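Peer 1: What would the 3D arrangement of this be:
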Amino acid sequence: MFLIPDISRSIIGEVHAYQFYQRLAELAPNEQNRQTILRIQRDEAKHYRWFTMIMSNLGGQQPQIPTGEVPMTFREGVRTAINHELEAAAFYQDVAYRATDRPIEMHFMHAMHDEQRHASLFQLMLSSL
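Peer 2: Predicted coordinates:
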């Protein structure tokens, strides 16, 4: 199916986000920020489960996951997270619009909305630093 490369990219992105947020949570300056990041991380794990299920249902192979980047400082990590979340939201919206299967479309739309919400949470976090 024509979406398999995009679903592979989505799976890799979610794994990278999960790992990135693990490190970012460790760098968090306070418990409130740490808990927010861990909630976002749980959403990324949920997206990973959705996308791997979709890939499996389509008969595609799970992708090899290359090593992703991790933040060195909290502020830099939050800025990077905002950019990644906005990029993911736009990408997921594009995939959803091209999907011909309603459940695939809906999973990508839900993920897009989550990513937009994550970007807003990180923007609030950045403004309080």
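Peer 1: going forward, measure contacts and count neighbours with C-alpha atoms only.
Peer 2: OK.
Peer 1: Just the buried residues of the longest helix seen in the chain, please?
Peer 2: Longest helix in the chain by number of residues (criterion: DSSP state H): helix 31-58. The neighbour-count check on helix 31-58 (16 or more other CA atoms under 10 Å) flags 33-34, 36-38, 40-41, 43-45, 47-48, 50-52, 54-55 as buried.
Peer 1: and this one, so I can compare the two:
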Amino acid sequence: MYYQPFSYENNAHDARPLQQVLREIAKAINDEFQAIHYYTRLAELAPSNQFRQMILGIRQDEIKHFHWFSRAYHELTSKYPPITLGVQLPGSFKRGVHDSIKDEQETVPLYHKIASQVQNQQISQRFLRAAADEQRHAQIFSQMAAGI
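Peer 2: Down below sits the predicted model:
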């Protein structure tokens, strides 16, 4: 049986799937943007330098993801992604850590979904790498939660 690879450019019916994936990438970009600011505040609330350094390391990963995803969005659209301001910052370290565990875990399936839907192998690999980072972040936050 002849197999034609899925291509957004060659199929008029593909505009809908492309628009959906672009919405998901835009969501991922905004989630990363918010995480950067959230973790900045969480690091300020950290009760120890060890926790602060761990959070700042996670924040660096989120900055990297933000840049990767923004670049991917631009490659696919020739436009810059829409960024939504208005991050709800943590009020306490303990609550912030628990919310971070949940957020990091919920992000993984979205990144896997995007990776499976994009045609560009480099973009797909970056989303898979980010998903692995998010899983690692959830483990780090879980360790922090056990230590508070």
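Peer 1: where does the TM-score land?
Peer 2: The TM-score (TM-score structural alignment, normalised by the length of the first structure) is 0.96; 129 aligned residues with a CA RMSD of 1.0 Å.
Peer 1: ok so, going back, could you say what helices and strands the longest helix of the first structure packs with?
Peer 2: Helices and strands touching helix 31-58 of the first structure, by 3 or more CA pairs under 8 Å, 6 or more residues apart in numbering; DSSP states H and E, are helix 4-27, helix 102-127.
Peer 1: Out of those helices, flag the one nearest P66 of the first structure.
Peer 2: helix 4-27 (7.8 Å; CA to CA).
Peer 1: I would like the range of the second structure that aligns with the closest one, please.
Peer 2: Aligned by TM-score structural alignment, helix 4-27 of the first structure corresponds to residues 22-45 of the second structure.
Peer 1: Enumerate the positions of the matching stretch that are buried.
Peer 2: For stretch 22-45 of the second structure, a neighbour-count test (16+ other CA under 10 Å) marks 22, 24-43, 45 as buried.
Peer 1: Test my guess that E85 of the first structure contacts H113.
Peer 2: No - E85 of the first structure lies out of contact with H113 (CA atoms under 8 Å); the separation is 10.2 Å.
Peer 1: which of the two has more neighbours?
Peer 2: Counted by other CA atoms under 10 Å, E85 of the first structure and H113 do not tie: E85 has more neighbours, with 22 against 15.
Peer 1: check which helix or strand covers that one.
Peer 2: E85 of the first structure belongs to helix 74-98 when elements are defined using DSSP states H and E.
Peer 1: What is the mean deviation of that helix from its aligned residues in the second structure?
Peer 2: For helix 74-98 of the first structure, the mean distance from the matching residues in the second structure following superposition reads 0.7 Å, by mean CA distance after the TM-score superposition for the first structure.
Peer 1: Now the match of helix 4-27 of the first structure on the first structure. Mean distance?
Peer 2: Stretch 22-45 of the second structure: mean distance to aligned residues in the first structure after superposition is 0.4 Å, counting by mean CA distance after the TM-score superposition for the first structure.
Peer 1: coming back round to it: and R79 of the first structure, which of the helices and strands packed on helix 31-58 of the first structure is closest to it?
Peer 2: helix 102-127 (7.4 Å).
Peer 1: Distance of the closest residue to V21 of the second structure other than its chain neighbours relative to F127 of the second structure?
Peer 2: Leaving aside its sequence neighbours, V21 of the second structure sits nearest to I114 (CA to CA, 6 or more residues apart in numbering; 6.4 Å). To F127 of the second structure, I114 of the second structure is 7 Å away according to CA to CA, to the nearest Å.
Peer 1: So these two - more neighbours on which side?
Peer 2: Neighbour count, other CA under 10 Å: between I114 of the second structure and F127, F127 has more, with 27 against 20.
Peer 1: quick one, what contacts the alignment partner in the first structure of that one?
Peer 2: Using TM-score structural alignment, the equivalent of F127 of the second structure in the first structure is F108. Taking CA atoms under 8 Å, 6 or more residues apart in numbering, we find F108 of the first structure in contact with Y92, Q93, V95, A96.
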